[in-house]
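Asks: Here's a sequence, model it:
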Amino acid sequence: MIPLSPALERIEASQTSAMTDRAAALRGEGRDIVSLSVGEPDFDTPAHVIAAAKQALDEGKTRYTPVAGTADLREAVVRHFARDLAIETSRPQVIVTAGGKQAIFEALLATIAPGDEVIVPAPWWVSYPQIVRFAGGEVVPLPTTPQDRYLPDPDRLKRLITPRTRWLLLNSPCNPTGAVYPPALLERIAEILRRHRKVMVMSDDIYWPLVYGAQGHVSLGAIAPDLADRLLTVSGVSKSHAMTGFRIGFAAGPQELVSAMTRLQSHNSGNASSVSQAAAVAALTGPQDFLGEWRATFRRRRDRVVSAINAIPSLSTPEPDGAFYCFVDAKPLMGRFDDDNALALHLLEAGVAVVPASAFGGADGFRISFAASETALDTALARIESALR
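Replies: Sure, this is the predicted structure:
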């Protein structure tokens, strides 16, 4: 047996990826599986982005770039943060990474010492606690409930902060719940952070354009620019521009932190793909009008899924205000199943791939991605209803 690093022993494989892989394997065996487990838009990458990637290849842009990203892309990111997130930053405060996940990984590995605590609202994105544990930190859950639309309670947050608290991780719009933090909530969180100067905060805004209410997306950095010296904001083009395979994310924050992340990246992956960076420049600087059409499509799908789920006995879900997920409560069914993993496997046998709530720090339910065609959604929802009848 090969001895593994103690750091690796502290983490588990991604259950979302595992369920997606399992669904693909069953399809390979000839099974008809509708996958609602994957977290990526089903739209085609915009044509002008594809054209930019082809042009980059034709022009020989296939060499190393600066570790933190090309000057063109970092400048485009600066403009993106100002235009779309109302956050003022500068090129030395920006790093380009191979997907938003790498930016989160580098920020936490660069700053967490053994025993540091990281507060994470639960349910959470599957990788947050794994990255914290890999870095030697301790995850402190901040539980949220469907009754509160999965929004964190600031009073509970205050009680969780200790002298060992190093980071607070925020994700709005949220994967897996679809929760969108309103400005009043962000103001209360900012006020708490002002009283705890040593606590850093990460705002994962990767789903920023996918908000369905009248308010739209508001970032913590726009609400509280005075926290800029300890706030890292993460964004990217994977979800917003259907570019998951291009693997381009970026983050903006204190220059000292970004420099540390860049140092780590120089020994990790080096620069993100040069061709993908050229495509990302086109994504950020080119036409953005398609985003409204995509958002309207996702809103229709959301309404369709929420209505169908809430019509199935023993299932319920609040209406998500953002992203493209529904977090389904199936607690009344748990007398029939050992746990939500067993429930997810039961649905997989019925031809629908979902991810159990326990993968996200939740319980007794599952996450549905409605980033699928309406035909696929209707088929999956009918199968779920039939499997649980």
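
Asks: going forward, measure contacts and count neighbours with C-alpha atoms only.
Replies: OK.

Asks: Kindly indicate whether residue 66 is helix, strand or coil.
Replies: What DSSP: H, G, I helix; E, B strand; the rest coil gives for residue 66 is coil.

Asks: Leaving out the residues flanking it, which one is nearest to it?
Replies: Spatial nearest neighbour of residue 66, excluding adjacent residues (C-alpha to C-alpha, 6 or more residues apart in numbering): residue 271 at 6.3 Å.

Asks: Tell me how many other residues crowd that neighbour.
Replies: Neighbour count for residue 271, taken as other C-alpha atoms under 10 Å: 23.

Asks: repeat for the one 10 residues further on
Replies: When counting by other C-alpha under 10 Å, one arrives at 21 neighbours for residue 281.

Asks: residues contacting it?
Replies: Residue 281 is in contact with 72, 73, 76, counting by C-alpha atoms under 8 Å, 6 or more residues apart in numbering.

Asks: swap in residue 119?
Replies: For residue 119, the contacting residues are 139, 140, 141, 142, 160, 161, 165, 167, 168, 169, by C-alpha under 8 Å, 6+ apart.

Asks: Let's compare: structure for the following, please.
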Amino acid sequence: MSKSRISARIQAIAESATLKVDAKAKALKAEGKDIISYAAGEPDFPTPAHIVEAAVAAVRDPKNHRYTPAAGLPELKDAIVEKTKRDSGTEVTAAQVTVTNGGKQAVYQAFAVVVDQGDEVLVPTPYWTTYPEAIKLAGGKQVDVFAGSDQDYKVTVDQLEAHYTDKTKALLMCSPSNPTGSVYSKEELQAIGEWVASKENLWVISDEIYQNLTYDGVYAHSITELVPELADRTIMVNGVAKTYAMTGWRLGWMVSPLDAAKAANNLQSHLTSNVSNISQRAALAALTGDQQPVRDMLAAFDRRRKVAVAELNKVPGFVTPTPKGAFYVYSDVSALIGKEFGGVKINSSLDLCDYALDAAGVAMVPGEAFGPSGYIRMSYALGDDQLLEGIQRLQKLFG
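Replies: Coordinates of the predicted model:
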């Protein structure tokens, strides 16, 4: 019996749907086609100048040309400790911080550290497209807990309880959410935290990468801030990519209880060793330097958010709740499923996105990438003119 050349474990991983759509849109643009893409979760702003200058200085300093501690530069870890206290309301030590190559590595390591073969992970759905693959690689089983647009895409304690079993090892939380932009209120998150606290040995993996991108006076609470007794079984995942327009710098981190941090550090020492020292110095400047560029970017996102929601709700069949965080809108397009446009039958949100790309040059990510069909995600982290033009194309296409 012949063996496969590629391991079954790796063959089981699905390609990132968001990156796949974005790559297709870029390829069509390269062919000269007029494409407007809402696919990538990436700010269109340059990294703030003072951060870039810190990186330039770091390149010139020979001490950054060598290996450094695998878990991160001490100065950066101290800055992350301060940020965690300031923005997550939780006091931690530098020994609990692991600096990673972007938020994705932090997510992967978080699941690898706490999930064993056959363990179940409760995942509020819609979810970010990478979570299922990271859970799968750890040997875990994802258990979807679905909340639709009627719930503002936020799960309840009753729903979590209905899906909890004796195999449940962890709960994944992402607030503000990718892909929906929903933010759990203090009361909602506290209720979930108290429910977790009532379950012995249930971990929380809290993805807080968008915590500084909120609107309308909304504050993104951390579960450890509201239910402090969960600090000993919560891993917080974060990074500079979204807040500081640093997606290409690949700098994230995880904040864990000491035993989990030690395990993550051991894994990382073999996986990647230290993150690029240049990116670490840049991240240090981001966290400790002038925050006005962040406020300016947030104001632009807020303006675009309002335009996106108002205009998308003019598209027949689109139901678009107002997101309170991140830079995505998540439209319920279930009313369009089963209909025909331009001689094309729309049987799923994947069909709808393919049709919009072919017929109107608008690239969106279908709900299948984040859970059930019948939804689409659009990022409004692109220029104002393109944002409006693309939605107006959809208004004409489905009008």
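
Asks: The contacts of residue 119 of structure 1 into JSON lines, with extra columns for secondary structure and neighbour count?
Replies: Below are the contacts of residue 119 of structure 1 laid out as JSON lines (DSSP: H, G, I helix; E, B strand; the rest coil; neighbours: other C-alpha atoms under 10 Å):
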{"residue": "139", "secondary structure": "strand", "neighbour count": "20"}
{"residue": "140", "secondary structure": "strand", "neighbour count": "17"}
{"residue": "141", "secondary structure": "strand", "neighbour count": "17"}
{"residue": "142", "secondary structure": "strand", "neighbour count": "20"}
{"residue": "160", "secondary structure": "helix", "neighbour count": "15"}
{"residue": "161", "secondary structure": "coil", "neighbour count": "20"}
{"residue": "165", "secondary structure": "strand", "neighbour count": "21"}
{"residue": "167", "secondary structure": "strand", "neighbour count": "25"}
{"residue": "168", "secondary structure": "strand", "neighbour count": "21"}
{"residue": "169", "secondary structure": "strand", "neighbour count": "17"}
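
Asks: related to what we said a few turns ago, what residue in structure 2 is paired with the residue nearest to residue 66 of structure 1?
Replies: When structure 2 is aligned by TM-score structural alignment, residue 271 of structure 1 is paired with residue 274.

Asks: Next up, the contacts around that match.
Replies: Counting by C-alpha under 8 Å, 6+ apart, residue 274 of structure 2 touches 67, 68, 69, 70, 71, 72, 99, 100, 268.

Asks: Let me see the contact set for the equivalent of the first one over in structure 1.
Replies: Matched across to structure 1, residue 67 of structure 2 falls on residue 64, judged by TM-score structural alignment. Residue 64 of structure 1 makes contact with 271, 274, according to C-alpha under 8 Å, 6+ apart.

Asks: so what's the aligned residue in structure 1 for residue 175 of structure 2 up against?
Replies: Residue pairing (TM-score structural alignment): residue 175 of structure 2 is matched to residue 172 of structure 1. Applying C-alpha under 8 Å, 6+ apart to residue 172 of structure 1 gives the contacts 178, 179, 180, 181, 203, 204, 205, 207, 208, 219, 322.

Asks: now residue 106 of structure 2
Replies: 100, 237, 238, 252, 253, 254.

Asks: Counting neighbours, what do you get for the fifth one?
Replies: Yep, that's residue 253 of structure 2 we're talking about. For residue 253 of structure 2, the neighbour count with other C-alpha under 10 Å is 26.

Asks: Return the residue of structure 1 aligned against it.
Replies: Here residue 253 of structure 2 is matched to residue 250 in structure 1, going by TM-score structural alignment.

Asks: same deal with the first one?
Replies: Using TM-score structural alignment as the criterion, the counterpart of residue 100 of structure 2 in structure 1 is residue 97.

Asks: quick one: that match from residue 296 of structure 1, how far?
Replies: With the distance defined as C-alpha to C-alpha, to the nearest Å, residue 97 of structure 1 ends up 29 Å from residue 296 of structure 1.

Asks: do residue 243 of structure 1 as well
Replies: According to C-alpha to C-alpha, residue 243 of structure 1 and residue 296 of structure 1 sit 19 Å apart.

Asks: What of residue 207 of structure 1?
Replies: Using C-alpha to C-alpha, we find residue 207 of structure 1 at a distance of 15 Å from residue 296 of structure 1.

Asks: same thing with residue 35 of structure 1?
Replies: From residue 35 of structure 1 across to residue 296 of structure 1, the span is 22 Å (C-alpha to C-alpha).

Asks: Between these two, which has more neighbouring residues?
Replies: With neighbours defined as other C-alpha under 10 Å, residue 35 of structure 1 and residue 296 compare such that residue 35 has more, 26 against 14.

Asks: what's the counterpart of the more buried one in structure 2?
Replies: That one, residue 35 of structure 1, aligns with residue 37 by TM-score structural alignment.

Asks: Setting aside sequence neighbours, what's the nearest residue to residue 44 of structure 2?
Replies: Excluding the flanking residues, the one nearest residue 44 of structure 2 by C-alpha to C-alpha, 6+ apart is residue 382, at 5.3 Å.

Asks: Please apply the same query to residue 371 of structure 1.
Replies: Nearest residue to residue 371 of structure 1 in three dimensions, chain neighbours excluded: residue 41, at 5.3 Å (C-alpha to C-alpha, 6+ apart).

Asks: got the contact list for that neighbour?
Replies: Contacts for residue 41 of structure 1 (C-alpha under 8 Å, 6+ apart) come out as 239, 242, 371, 372.

Asks: Quick check: the gap between the residue opposite residue 28 of structure 2 in structure 1 once aligned and residue 59 of structure 1.
Replies: Alignment note (TM-score structural alignment): residue 28 of structure 2 maps to residue 26 of structure 1. As for residue 26 of structure 1, its distance to residue 59 of structure 1 is 41 Å (criterion: C-alpha to C-alpha).

Asks: Compare these two (neighbour count), which wins?
Replies: More crowded of residue 26 of structure 1 and residue 59, by other C-alpha under 10 Å: residue 26, with 15 against 9.

Asks: Once you drop chain neighbours, what's closest to that one?
Replies: Leaving aside its sequence neighbours, residue 26 of structure 1 sits nearest to residue 33 (C-alpha to C-alpha, 6+ apart; 7.2 Å).

Asks: was I right about that neighbour contacting residue 351?
Replies: Yes. If you go by C-alpha atoms under 8 Å, residue 33 of structure 1 and residue 351 touch, sitting 4.4 Å apart.
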